[in-house]
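# got a sequence here, can you model it:
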Amino acid sequence: MTKKHSWKHRLHEIIYEADTKEGKLFDVVLLVAIIASILLVMLESVNSFDEKYHNYLNICEWIITILFSIEYILRVISIKKPLRYIFSFYGIIDLLSTIPKYLSFIFIGSHHLVALRALRLLRVFRILKLTRYIGASNTLLVAMRASKAKISVFLFFVVIICIILGTIMYMIEGAANGFTSIPRSVYWAIVTLTTVGFGDIAPQTPLGQFIASIIMILGYAIIAIPTGIVSSEIAKSSKDENNTQACPNCLKEKHKNNAKYCYNCGSVLNE
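Got it, this is the predicted structure:
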């Protein structure tokens, strides 16, 4: 292993992984910096606070922006194929959360877009090394994909029910009670069935109120059905443990604990 390869490999291990103390510390510091940056932008939007501490807030924001710029560059140079990171989801988010402050030289007010850094908090699962939750999120994703056909049929059934009930309520209540059209009545049925209940439309007749009561009770049963479908698929899913190790070649994460090669590109994980 050459010296050049050694420091790049070490840098990659610290920046992209959370299985070491240094890697976890790096990501925790990054998380704190992201939160601090978001708080600065929020405080800057308060006129009374900004008028008093504008220079201080601006200096702090520039310090954090420079740190994020350095971090972005380090992420690019620490991997074998930089374009994979640059055009990845996190790569685009990292870039978008860094450039707004620089754009403020050209477009006034654009620096407020640094609030996009909130999206970087998605790294929290890897940062805190919650491997069991990473595995759980994987299982949930697989279960939802397996359930999409059943859930689609269920949602189609719910839409039909709402159309039927909305039409019935339109005939019973009429325009005098706010049900001015079938689409508006269907809107009321959806709002009632989902137990949201904005209260902008309400049935006035005894029969309409009776049907509304049935819809409200039905709403609680409908909430439980998708949960049961997904839960059934989760029970069928595997529960293999994954770690936070990222492939230095393709940046894929969530490898098995004892994996030596990347499941995506076949590259060696531990060199």
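# please count neighbours and contacts with C-alpha atoms only from this point.
OK.
# tell me which residue is most central in this protein.
Note on the chain: the residue nearest the mean C-alpha position is Leu122, at 6.4 Å, using C-alpha atoms, centre = their mean.
# how far away is that residue from Glu61?
For Leu122, the distance to Glu61 equals 21 Å [C-alpha to C-alpha, to the nearest Å].
# please give me the structure for this one as well, since I'd like to look at both together:
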Amino acid sequence: MVGKPKSIKKKIYNIIFTTNGRYAYLFDVWLLVFIVLSCIGVILESVPSIDNRWGHILLIIEWFFTIIFTIEYALRIYSSKKPFKYIFSWWGIIDFLAIIPTYLRTFYPPIGVLLDIRILRLIRVFRVFKLKKYMTGNNIMMIALDKSRPKILAFVLFVVLLAVVLGSVMYIVEGQQNGFNTLPECIYWSIVTLTTVGYGDIVPVTILGKIIATFIMILGYGIIAVPTGIVSAEIVEEKYKKN
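As a prediction, the model looks like this:
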């Protein structure tokens, strides 16, 4: 009799926490489907026209998924070898935040503004696909990123300083009469242009301003490539060391 609960607990653990067997596979597939559908529901609920017309149906659907995720959360705690470690782990906190907003809204409606944190459920897709193995300390990518950090930070500092200088130049060249009213706005424009985003809310009018803007746009493409090159070089070096 004592061994039976332990056997059930172990089976639940294997289904929920591992990928061993058909039931574990089916659990992951259905969990992925529920996560995606629930997030679609959260997104649709944020659209006023849809919420006004279909809000009651979306609420029922939301409660369905919340109950499913609550049962899953309870089973994870029950079957976990160290329940408290799971509860206060990264995934445990994400699982908790994925279900608690719906309950809080029932008892305290003003909390509804926090309902959008339910979109954190989407992060759980990483667990379903077992993507954690790509983020471990032994992974070449993570080692390369860690080693690239000082170079990338220095490069980011250089880009920020460059944006300040270019913004200041545009402030002098274009001036307030052409929409470049303040230095912060000019720096904002230089960052937007340097990253090749180009919102178009502030645009140069003078010939010299347009020439400078063209130079910044071309420079932006080169700047985007630099971090990629830094990380790629570290990845090649790590692969060379391992081989």
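# where along the second structure do the helices fall?
Shown for the second structure, the helices assigned by DSSP state H span residues 3-17, 22-45, 48-79, 83-87, 90-107, 125-128, 140-173, 183-194, 207-242.
# okay if I get those helices as a markdown table plus distance to Leu114 of the second structure and mean neighbour count?
Shown next, in a markdown table, are those (distance: least, C-alpha to C-alpha, whole Å; neighbours: other C-alpha atoms under 10 Å):
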| stretch | distance to Leu114 of the second structure | mean neighbour count |
| --- | --- | --- |
| helix 3-17 | 28 | 15 |
| helix 22-45 | 12 | 17 |
| helix 48-79 | 15 | 15 |
| helix 83-87 | 21 | 14 |
| helix 90-107 | 7 | 17 |
| helix 125-128 | 21 | 16 |
| helix 140-173 | 33 | 17 |
| helix 183-194 | 30 | 21 |
| helix 207-242 | 35 | 15 |
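# let's have the ones you listed in TSV, adding distance to Tyr134 of the second structure.
Below are the helices of the second structure laid out as TSV (distance: least, C-alpha to C-alpha, whole Å):
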stretch	distance to Tyr134 of the second structure
helix 3-17	17
helix 22-45	18
helix 48-79	23
helix 83-87	20
helix 90-107	16
helix 125-128	10
helix 140-173	8
helix 183-194	31
helix 207-242	14
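# nearest to Asp201 of the second structure, out of those?
helix 183-194 (8.7 Å; C-alpha to C-alpha).
# helices or strands up against that closest one?
helix 140-173, helix 207-242 (3 or more C-alpha pairs under 8 Å, 6 or more residues apart in numbering; DSSP states H and E).
# could you export these as CSV, including distance to Leu37 of the second structure?
Shown next, in CSV, are these (distance: least, C-alpha to C-alpha, whole Å):
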stretch, distance to Leu37 of the second structure
helix 140-173, 31
helix 207-242, 34
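# between those helices, which one is nearest to Arg105 of the second structure?
Here helix 140-173 is closest among those (C-alpha to C-alpha), at 39.3 Å.
# before we move on, back to that, which ones are touching the residue nearest to the centre of the first structure?
Counting by C-alpha atoms under 8 Å, 6 or more residues apart in numbering, Leu122 of the first structure makes contact with nothing.
# that one maps to what in the second structure?
In the second structure, the residue matched to Leu122 of the first structure (TM-score structural alignment) is Ile123.
# what's the spacing between its match and Val113 of the second structure?
From Ile123 of the second structure to Val113 of the second structure the distance is 20 Å (C-alpha to C-alpha).
# also Ile15 of the second structure?
35 Å.
# same question for Phe126 of the second structure.
Taking C-alpha to C-alpha, one finds Phe126 of the second structure at 26 Å from Val113 of the second structure.
# cool, and Trp63 of the second structure?
Relative to Val113 of the second structure, and taking C-alpha to C-alpha, Trp63 of the second structure is found at 17 Å.
# so what's Gly198 of the second structure closest to, chain neighbours aside?
Nearest residue to Gly198 of the second structure in three dimensions, chain neighbours excluded: Val192, at 5.5 Å (C-alpha to C-alpha, 6 or more residues apart in numbering).
# again with His54 of the first structure
Glu44 (7.2 Å).
# so who does the one you found touch?
Asp50, His54, Leu57.
# now with 10 Å?
Listed by C-alpha atoms under 10 Å, 6 or more residues apart in numbering, the contact partners of Glu44 of the first structure are Ile38, Asp50, Glu51, Tyr53, His54, Leu57, Asn58, His112.
# how about Lys132 of the second structure?
Contacts of Lys132 of the second structure (C-alpha under 10 Å, 6+ apart): Phe126.
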